[in-house]
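Chemist: can you look at this prediction? I've put the sequence above it.
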Amino acid sequence: MRKYPSEDSITVTRHYYSRQHRTFETSLDVYVPSSSTTRISSIVVLVVGSAWMGHTPWIYRGTSWWNRAGPRAVAQTSLCICVRHRGAFFQIPSPSILCVILLVSWLGTTSFWITLFLFLTWMWLKMVGQDAASLAEMQSDVEQAIQWIQQNKSNLCGQYTGGKDVPMYFGGYSSGAHVALTVLQRSAELTSVFQGIVLLSGVLAVRPAEVLPEKDHPRWLTDSILQIVFGLKDAKSIPSPLAGTIPPLPHLIIGCEEELWGWNWLNVFFCSRSYAEKARHCGIPVSYHEIVSDHWFILSHPELPKLLQRELPRLVPSSSEQEQS
């Protein structure tokens, strides 16, 4: 265990949930309020985002300002366990880059250095991305993290909850929400571990499907992004949580008015509102909220901690509240 300083009077400790892959990518951070007077009413386990990337530490660290913002917002009132997983890496199809290199070479001898640069870049991407994780490996890492949290829950959380049995919620932000939901959708046993689901500006659909209301997005763009992240072969098999069976747990879903720089044609990746509507249609309790922000800045938006402070206690009523009702 390692302890790290953090902002906003938040204490962060790092743990490793995998004995086989004891690396930065298979670690988790526990965020708790430094103040001893803060009452911890719930435990929130969040899978990190970063567009499924996380193949090497420098990818995570490059977006650390963003990946820390979500857990810090949750930790204003709850104990937050932030789970990392091995990630993907850019998969540039060999025929595509080869065609570009040949085209540049055909333009003339003055393009030699451009051709060389493209070739070396392609070779570097191929070399660095050799051990990139598939979605199944990401899911396996998160499942292993959940099991580790279960086994070490009392040591991790007992001193902060006063030994009380508080609700434990599961979810993620951005691509972490996609990985988290696909884990629950393939394991009813793991779903039973948690009392609710928390999704912050989550990727809730990765491929256009009949259940999606959006019809005005370019299909080639969404397909190309998946192919670059997961590779040409695996991209076609990436499931959409929106097209699957929604876990039967109360949901807290927080989206934003502009999902990604205001580009509406990328809404097919997020569609928090569509997911909330389908969950309600299935009879699942859903608390859905939108923050006036975009996908990049919602986690650091000042309204997010206030919204979490108000809504997290309502997600699962306490035993005393249930008795009164």
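Modeler: Right, received. Where do you want to start? Please read all numbers here as calculations on a predicted model, not as lab measurements.
Chemist: contacts, neighbours, all on C-alpha from now
Modeler: Fine.
Chemist: off-centre distance for stretch 318-325?
Modeler: 32 Å (C-alpha atoms, centre = their mean, to the nearest Å).
Chemist: tell me the secondary structure for Val44?
Modeler: strand (DSSP: H, G, I helix; E, B strand; the rest coil).
Chemist: the structure to be compared is supplied as follows:
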Amino acid sequence: MIASIFTDALQMGKSYPQIKSERYYYTGKKLFEQSLDIYRPSDPCKASHSHQSTSAKPIVALVVGSAWVGHRSFIYSQTSWWNSSGPKTVARLGYTCICIRHRGSFPRVFSALTFLYVTVMIALMKVSLDLLLSYHDLSTVHLLGEGMLGAPAALFVAFSVALLLMALGGYGSASFADMQNDVMDALAWFDANKHTLFIDQTRSKTDKSNSIVFGGYSSGGHVAATVMQQPLMWKERNLPDPRVYCSCVLFISPVLSTKPYHVDLEKNLSSVSLNKLSNASSSIHESDSVSTQTSSLSNKSQLRPRWLTDELVRAVFGPDAHIPSPIHTYNQSPPIPHIFIGCKNEMFGLKWLDLFFCSEDYCELLKSMGVESRYIPVNSDHWNILGSSDFADVLRRELKRIWKTD
């Protein structure tokens, strides 16, 4: 798997030799983790197979994915090959793309999940040692026991030291509020400097020329979704309401849930699904189909190890952090078109992680509010979608559909 990822990275780098980026810092500190890159198409008309003027095309602004981690440049930059492949794909289609970074967190190592891992490892070593000793005579057992019984303790000490180093390494890491503020500061900086950047942006409700397509991928989709639901953050920076500033929302394999769905939300999902199914089903088989769908949705949460997914979030943000889960507040999303591009196999078939990547459910809930939303699955996994040809084809089609370009 790791070899495949690095191979894909090399292929991505060779696929876009004509695309170049410009780096800008949206704070005075000039930190890599508080910077943005602007990717411009080298030949917009040719790349997008369109005769439309470049000035009429929307600007795509995407928050990068980083698993919320990256409070040091040497950590953040390790995924730059992956984060840059998305904006390069956008630019290759003939659209200017803004790639927004934000400060990151760092694993809060003193979590229940970490100590569970340590305990399991020590238990496995103890069991292995006991099995090994059971096949030897007493003298050998004595010798092995005297020489090897210290191995679990040594492992525990080594792991404890690693935990301490990781805890020290997390000094100065960002909170989730810091991430949100960074993204909003980046948008405010761009809005104030768009003319200097030779980007003639307009926000007419009837003319979509150079309107903003805002969103993100992976954890960046999560941060983008949360700020879209908080218009006050936009007002504080003298930015228009997101429903005015943005003409469309674009999420690419996004994290849209950080905790299991609550009962009321699952009931709403069931209701929407049943209504959709009842309109499409024949009267003969309708009752059986509805019953099957109800059972499937009602058992949805039971298939997820809720404790484990909770601990994964706590390991990054700490046990006392309250991280917003956008799908739980979906009704606060702006009523503008939403495009969700997901993966058919988000995390290599690990279905319990589908809790985080719930684009289809999020899309379904927005539709129940009357919001124009589309979910398109791509034949890819989470790590390879940004540079895949299927993703490029879907994105080209969806952007043309929204802006009716020829």
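Modeler: Right, received. Where do you want to start? Small disclaimer: the values here were computed from a predicted structure and weren't measured.
Chemist: stretch 340-358 of the second structure: end-to-end distance?
Modeler: Length of stretch 340-358 of the second structure, first residue to last, C-alpha to C-alpha, to the nearest Å: 10 Å.
Chemist: so it matches what in the first structure?
Modeler: With TM-score structural alignment applied, stretch 340-358 of the second structure matches the range 253-271 in the first structure.
Chemist: may I see the buried residues of the matching stretch?
Modeler: 253-256, 258-260, 265-271 (16 or more other C-alpha atoms under 10 Å).
Chemist: tell me which stretches of the stretch 151-300 of the second structure form strands.
Modeler: Secondary structure of the stretch 151-300 of the second structure (DSSP state E, counting those that start in this stretch): strands at 212-218, 246-254.
Chemist: average offset of the shortest one relative to the first structure?
Modeler: Superposed on the first structure, strand 212-218 of the second structure shows a mean distance of 0.5 Å to its aligned residues (mean C-alpha distance after the TM-score superposition for the first structure).
Chemist: counting contacts, what elements does that strand pack onto?
Modeler: Packing partners of strand 212-218 of the second structure (3 or more C-alpha pairs under 8 Å, 6 or more residues apart in numbering; DSSP states H and E): strand 59-63, helix 219-228, strand 246-254.
Chemist: in the first structure, what range does it match?
Modeler: With TM-score structural alignment as the criterion, strand 212-218 of the second structure aligns to 168-174.
Chemist: that older thread, need the strands of the stretch 151-300 of the second structure in JSON lines (columns: distance to Tyr25 of the second structure and mean neighbour count).
Modeler: Below are the strands of the stretch 151-300 of the second structure laid out as JSON lines (distance: least, C-alpha to C-alpha, whole Å; neighbours: other C-alpha atoms under 10 Å):
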{"stretch": "strand 212-218", "distance to Tyr25 of the second structure": "19", "mean neighbour count": "26"}
{"stretch": "strand 246-254", "distance to Tyr25 of the second structure": "22", "mean neighbour count": "27"}
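Chemist: out of those strands, nearest to Thr79 of the second structure?
Modeler: Nearest of the strands of the stretch 151-300 of the second structure to Thr79 of the second structure, taken as C-alpha to C-alpha: strand 212-218 at 12.3 Å.
Chemist: contacting residues around the closest one?
Modeler: Strand 212-218 of the second structure is touched from outside by 58-67, 221-225, 245-255, 382, with contacts defined as C-alpha atoms under 8 Å, 6 or more residues apart in numbering.
Chemist: adding distance to Gly169 of the second structure, write the helices and strands packed on strand 212-218 of the second structure out as TSV.
Modeler: Putting those into TSV (distance: least, C-alpha to C-alpha, whole Å) gives the following:
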stretch	distance to Gly169 of the second structure
strand 59-63	24
helix 219-228	21
strand 246-254	27
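Chemist: give me the aligned partner of Thr140 of the second structure over in the first structure.
Modeler: Counting by TM-score structural alignment, Thr140 of the second structure has no partner.
Chemist: list the contacts of Thr140 of the second structure.
Modeler: Leu133.
Chemist: that one and Leu133 of the second structure: what is the separation?
Modeler: In terms of C-alpha to C-alpha, Thr140 of the second structure sits 8 Å off from Leu133 of the second structure.
Chemist: do Asp310 of the second structure as well
Modeler: 39 Å.
Chemist: go on, Ile5 of the second structure?
Modeler: 41 Å.
Chemist: neighbour count winner among those two?
Modeler: Comparing Ile5 of the second structure with Leu133 by other C-alpha atoms under 10 Å, the one with more neighbours is Leu133, at 17 against 13.
Chemist: how about the more buried one, what does it touch?
Modeler: Per C-alpha under 8 Å, 6+ apart, neighbours of Leu133 of the second structure: Thr140, Val141, Leu144, Gly145.
Chemist: any chance of the residues you listed in a markdown table, with secondary structure too?
Modeler: Converted to a markdown table, these look like this (three-state DSSP):
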| residue | secondary structure |
| --- | --- |
| Thr140 | helix |
| Val141 | helix |
| Leu144 | helix |
| Gly145 | helix |
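Chemist: those residues, buried ones only, as a ChimeraX selection?
Modeler: In ChimeraX, a selection of the buried entries from the contacts of Leu133 of the second structure looks like this (16+ other C-alpha under 10 Å):
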select :141,145
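Chemist: coming back round to it: now the buried residues of stretch 253-271 of the first structure in TSV, please, with extra columns for secondary structure and distance to Phe230 of the first structure.
Modeler: Formatted as TSV, those follow (DSSP: H, G, I helix; E, B strand; the rest coil; distance: C-alpha to C-alpha, whole Å):
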residue	secondary structure	distance to Phe230 of the first structure
Ile253	strand	26
Ile254	strand	27
Gly255	strand	25
Cys256	strand	26
Glu258	strand	25
Glu259	coil	22
Leu260	coil	20
Trp265	helix	20
Leu266	helix	18
Asn267	helix	20
Val268	helix	18
Phe269	helix	15
Phe270	coil	18
Cys271	coil	21
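Chemist: show me which pair in these is furthest apart.
Modeler: Every pair of these checked by C-alpha to C-alpha; the farthest is Ile253 and Trp265, at 20.9 Å.
Chemist: re earlier: now do the match of strand 212-218 of the second structure: distance to the chain's middle.
Modeler: The answer for stretch 168-174 of the first structure is 8 Å, by C-alpha atoms, centre = their mean.
Chemist: what do you get for stretch 13-20 of the second structure?
Modeler: 24 Å.
Chemist: touching it from outside, list them.
Modeler: Under C-alpha under 8 Å, 6+ apart, the answer for stretch 13-20 of the second structure is Tyr39, Arg40, Pro41, Ser42, Trp81, Ser85, Lys88, Thr89, Ala91, Arg92.
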